[in-house]
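*Asks:* Model the following, please.
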Amino acid sequence: MKKIFFTPGPSQIFPTIPKHLKEALRKDILSLSHRSSRFKKIFYKTVDDLRQLLNIPKSHHIFFLSSGTEVMERVIENCVEKHSFHFVNGGFSQRFFETAIELKKVPFRHQVAWGDGFDFDKVEINKKTELICVTQNETSTGVALDKKDIVLLKKNHPDKLLAVDIVSSAPYVNIDYSFADLVFFSVQKGFGLPAGLAVLIVSPEAIEKSKYLINKGVNVGSYHNFINLLKYADKGQTPETPNVLAIYLLGQVIKDMFKLGIRNIRKAIEKKANILYNFFEESNLYRPFIKQSRFRSKTVIVVEVKNGSSNIIKKLTNKGYIVGNGYQKFKDKQIRIANFPAHSLASVKQLLVYFKKYERQKNL
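*Replies:* Here you go, the predicted model:
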């Protein structure tokens, strides 16, 4: 049975990945030295194409790391001497906050209930804050923050660095990088790749903060500190032996996305999200977890299930449709459905056929 993964990451691979894997084997990509001229060409081309796809300005640097979780650590190390400020409304924004604590910083936190968004204008940011951390798309709950609100947050606090987690919304979300200092995502979600690679986009101001901390004798990490990453990126390299295959695959998928058109990709995601939310809003068995539509994620749809989600998840799995459990305390109460570029409209419609079927069975 062919399976379709609607899990929020790792998720369904992009349809062209099998072809690109065969090509990678044929071209000996898996054996390339990360110091070779061939790898440098792959590095530069992937960076240039990513810059074009996401409209990243030339002023910002692009680094490759291992995971979104690692990026959180590197961001705190390189941009915070003592105080960061975290908007927390779910598991991954909480992880960002806890990372600062584990690195012996003294972070501030504005916390709301899981499933809620933020009114940034009503939140007072402590004056000692060096870095503001925002999870634009909270994968654990399906809350998405409007990019316009994030821009206003930066405009209202121009003296502070701003980090934005778009791990489960890239490449859908259209970030204005001129109002963000650190933006990051991992490839196993919206780009439909196997796990094992993250991308960090860094402003000149964040680079300067890292230099400042180094000059003060603050520990900013070892091989993956920003200055070392920049030194090697300028040469088309990484400090360590990287996931060469993942960087190659990312470059190939970006080319595929060029053919589809990023506007068309974003429109398709919105269309699928509307179909999903409309169905769950009219259902007697399921309902969207996020009550305010302005905070509903287009890429991670979270629904509550009356009397629990476990049986429905098992039935969907038996049909080859793999959806995500609720996160942590919501594990047996919710279902999380990924809506990434790799998910076709036809597969979404078929998924809903089974949701309807199980709802009718419940009503008998």
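*Asks:* Please make it C-alpha for all contacts and neighbour counts, starting now.
*Replies:* Noted.
*Asks:* helices or strands up against the longest helix seen in the chain?
*Replies:* When the chain is parsed with DSSP state H, its longest helix is helix 262-282. Under the contact criterion of 3 or more CA pairs under 8 Å, 6 or more residues apart in numbering; DSSP states H and E, helix 262-282 touches strand 286-288, strand 300-305, helix 345-363.
*Asks:* contacting residues for the most centrally placed residue in the chain?
*Replies:* Against the mean C-alpha coordinate of the chain, by CA atoms, centre = their mean, the closest residue is Val167 at 0.8 Å. For Val167, the contacting residues are 68, 137, 184-186, 189, by CA atoms under 8 Å, 6 or more residues apart in numbering.
*Asks:* one step back: mean neighbour count, the helices and strands packed on helix 262-282: which tops it?
*Replies:* strand 300-305 (a mean of 25; mean count of other CA atoms under 10 Å).
*Asks:* Show me what the next helix or strand after it is packed up against.
*Replies:* Using DSSP states H and E, the helix or strand that follows strand 300-305 towards the C-terminus is helix 310-318. Judged by 3+ CA pairs under 8 Å, 6+ apart, helix 310-318 is in contact with strand 321-325.
*Asks:* quick one: the strand it packs on to strand 300-305, angle?
*Replies:* 80 degrees (axes from the mean of the first three to the mean of the last three CA atoms, to 10 degrees).
*Asks:* which residues sit against stretch 203-219?
*Replies:* 59-61, 77-79, 81, 161, 180-182, 220, 225-227.
*Asks:* mind running it again at 10 Å?
*Replies:* 57-62, 75, 77-81, 103, 130-131, 160-163, 177-183, 220-221, 225-227, 230 (CA atoms under 10 Å, 6 or more residues apart in numbering).
*Asks:* What segments of the chain are strands?
*Replies:* Counting by DSSP state E, the chain has these strands, from start to end: 4-6, 61-65, 84-88, 108-111, 131-135, 137-138, 143-144, 161-165, 182-186, 198-202, 286-288, 300-305, 321-325, 334-338.
*Asks:* looking at those, which is closest to Lys235?
*Replies:* Proximity to Lys235, assessed across these by CA to CA, is greatest for strand 61-65 (12.0 Å).
*Asks:* got the buried residues for the closest one?
*Replies:* If you call a residue buried by 16 or more other CA atoms under 10 Å, then strand 61-65 has these buried ones: 61-65.
*Asks:* Tell me the one of the residues you listed nearest Pro18?
*Replies:* For the buried residues of strand 61-65, the nearest to Pro18 is Phe64 (22.6 Å; CA to CA).
*Asks:* Does the closest one touch Val202 like I think?
*Replies:* No: contact criterion CA atoms under 10 Å: Phe64 and Val202 do not qualify, at 11.2 Å.
*Asks:* Check the contact lists of those two and give me the overlap.
*Replies:* Phe184.
*Asks:* please give me the structure for this one as well, since I'd like to look at both together:
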Amino acid sequence: MTKKQEYKDDYPDKTLYIPGPTEVRDDVIESMCEPMFGHRMDRMTDLYTTIVEDTKEFLGTDNEVVILTGSGTEFWEASTLNLVDENILVPTCGSFSERRQRRRATGQKRRPPRVRMGPGHQAEDIRAELEESDTDYDVVATVMNESSTGVRNPIEEIGDVVAEYPDTYFVVDAVSSLGGDYVDIDEHNIDVIFASSQKAFAMPPGLAICVVSDDAYERELEKDSASWYGGFQRTIDYYERKGQTHSTPAIPIMLAYRKQMKHMLEEGHEARDERHREMAEYTASGPANTSICSPKRATSPRR
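*Replies:* Now for the predicted structure:
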């Protein structure tokens, strides 16, 4: 059994070079130090409507945005409970796309097809599975960026394929990429895409961000059961009525979110994408990192 381990000295400062948590701006950290206020006050409505609408503006989406206290894993579970009856196609190309609890949560009857670690998914492979399989898939779900291998899957191309199957929904785990890697959510038939605040959003951990299409919302209404905490109807309807979250949120983290999102809007989505690409290329090609592999993409870049 784990014993208490309390460290009482100062930890040495360390710069973070991991997917997340990431380095956070000083003014973003300081914004969390405001006096506490009630989560049913008008001040909370001002805060929550601001971060939701700013996120829509930054991502360039007309779909609904839900921001809840939790990690991105919350919306992996919620999207499967909300959208899947029996079968989900989860192609795997690394440890995050392969996490077994996702398959257990859906109750699907077919093991997802696997691809070799590293190269990622091809849209035509997804098309072949949808066309040739005897299984009718409720959902195709994939990761945008597979952190364990460095692969960026072509979710735009996959989304275009899934769009040809109107009874199949497209769910994207973009936990380690959304906010730093540009994607046109509405253009490419992404029904659900979600992320965590501590990754490319460069905020403290504690919030999960999810974008939900009208089709995904309507699909949940048809189901006998769905996620309670992350239910699309419950969260979106409550926002429409009250401009708040249905449960008590992590208010200080939302204050940090508001501050950081202003920085992100000032920079712009595509400019932020380009900056991250330049940093990735520099890191991969720098003279001091011969042990670091170049970033891999399953297909050629979008542009």
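*Asks:* hmm, back to that, show me what the residue nearest to the centre of the first structure lines up with in the second structure.
*Replies:* For Val167 of the first structure, the aligned position in the second structure is Val175, judged by TM-score structural alignment.
*Asks:* any idea how far that match lies from Gly286 of the second structure?
*Replies:* 26 Å (CA to CA, to the nearest Å).
*Asks:* Repeat that for Leu207 of the second structure.
*Replies:* 33 Å.
*Asks:* So for the two, which residue has more residues nearby?
*Replies:* Leu207 (22 against 11; other CA atoms under 10 Å).
*Asks:* In the first structure, what sits opposite the more buried one in the alignment?
*Replies:* Leu207 of the second structure maps onto Leu197 in the first structure, by TM-score structural alignment.
*Asks:* Test my guess that its match contacts Pro10.
*Replies:* No: judged on CA under 10 Å, Leu197 of the first structure makes no contact with Pro10 at a distance of 11.6 Å.
*Asks:* so what sits against both of those two?
*Replies:* 186-188.
*Asks:* re the thing from before, dump the helices and strands packed on helix 262-282 of the first structure to TSV, plus distance to Ile335 of the first structure.
*Replies:* Output for those, formatted as TSV (distance: least, CA to CA, whole Å):
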stretch	distance to Ile335 of the first structure
strand 286-288	9
strand 300-305	5
helix 345-363	11
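*Asks:* which stretch among these comes nearest Phe85 of the first structure?
*Replies:* Smallest distance to Phe85 of the first structure across those (CA to CA): 24.9 Å, for strand 300-305.
*Asks:* so where is the closest one in the second structure?
*Replies:* Under TM-score structural alignment, there's no match for strand 300-305 of the first structure.
*Asks:* Can you work out which other helices and strands pack against that strand?
*Replies:* strand 143-144, helix 262-282, strand 286-288, strand 321-325, strand 334-338 (3 or more CA pairs under 10 Å, 6 or more residues apart in numbering; DSSP states H and E).
*Asks:* got the angle for that strand vs strand 334-338?
*Replies:* Using the same axes, to 10 degrees: strand 300-305 of the first structure against strand 334-338 is 160 degrees.
*Asks:* if we can go back for a sec, who touches the match of Leu207 of the second structure in this structure?
*Replies:* 64-68, 185-188, 242-247, 250.
*Asks:* Can you tell me the closest non-neighbouring residue to it?
*Replies:* Ser66 (4.6 Å; CA to CA, 6 or more residues apart in numbering).
*Asks:* How about the contacts made by the equivalent of the one you found over in the second structure?
*Replies:* Using TM-score structural alignment as the criterion, Ser66 of the first structure maps onto Gly70 of the second structure. Gly70 of the second structure is in contact with 196-197, 205-209, 230, 249-250, counting by CA under 10 Å, 6+ apart.
*Asks:* Could you rerun that using 6 Å?
*Replies:* Shown in contact with Gly70 of the second structure (CA atoms under 6 Å, 6 or more residues apart in numbering): 206-208.
*Asks:* Same check on Glu281 of the first structure?
*Replies:* So Glu281 of the first structure contacts Arg287 (CA under 6 Å, 6+ apart).
*Asks:* And it, how far from Ile227 of the first structure?
*Replies:* Taking CA to CA, one finds Glu281 of the first structure at 49 Å from Ile227 of the first structure.
*Asks:* now Ile312 of the first structure
*Replies:* In terms of CA to CA, Ile312 of the first structure sits 49 Å off from Ile227 of the first structure.
*Asks:* same check, this time on Arg51 of the first structure
*Replies:* Counting by CA to CA - Arg51 of the first structure and Ile227 of the first structure are separated by 20 Å.
*Asks:* Reformat the helices and strands packed on strand 300-305 of the first structure as JSON lines; add distance to Lys45 of the first structure.
*Replies:* Listed next are those as JSON lines, based on distance: least, CA to CA, whole Å:
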{"stretch": "strand 143-144", "distance to Lys45 of the first structure": "31"}
{"stretch": "helix 262-282", "distance to Lys45 of the first structure": "18"}
{"stretch": "strand 286-288", "distance to Lys45 of the first structure": "41"}
{"stretch": "strand 321-325", "distance to Lys45 of the first structure": "34"}
{"stretch": "strand 334-338", "distance to Lys45 of the first structure": "29"}
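*Asks:* and the ones you listed, which is most packed in?
*Replies:* Taking mean count of other CA under 10 Å, strand 143-144 is the most buried of those, at a mean of 30.
*Asks:* Where in the second structure does it fall?
*Replies:* So strand 143-144 of the first structure sits over residues 151-152 in the second structure, by TM-score structural alignment.
*Asks:* what residues does the matching stretch touch?
*Replies:* 144-145, 296-297.
*Asks:* Grab the two from these that are most spread out in space.
*Replies:* Among those, Met144 and Lys296 lie farthest apart (CA to CA), at 12.2 Å.
*Asks:* With neighbour numbers in mind, choose between these two.
*Replies:* Using other CA under 10 Å as the criterion, Met144 of the second structure and Lys296 rank with Met144 on top: 26 against 17.
*Asks:* from what I can see that one touches Asn153, true?
*Replies:* Yes: using CA atoms under 6 Å, Met144 of the second structure makes contact with Asn153 at a distance of 5.3 Å.
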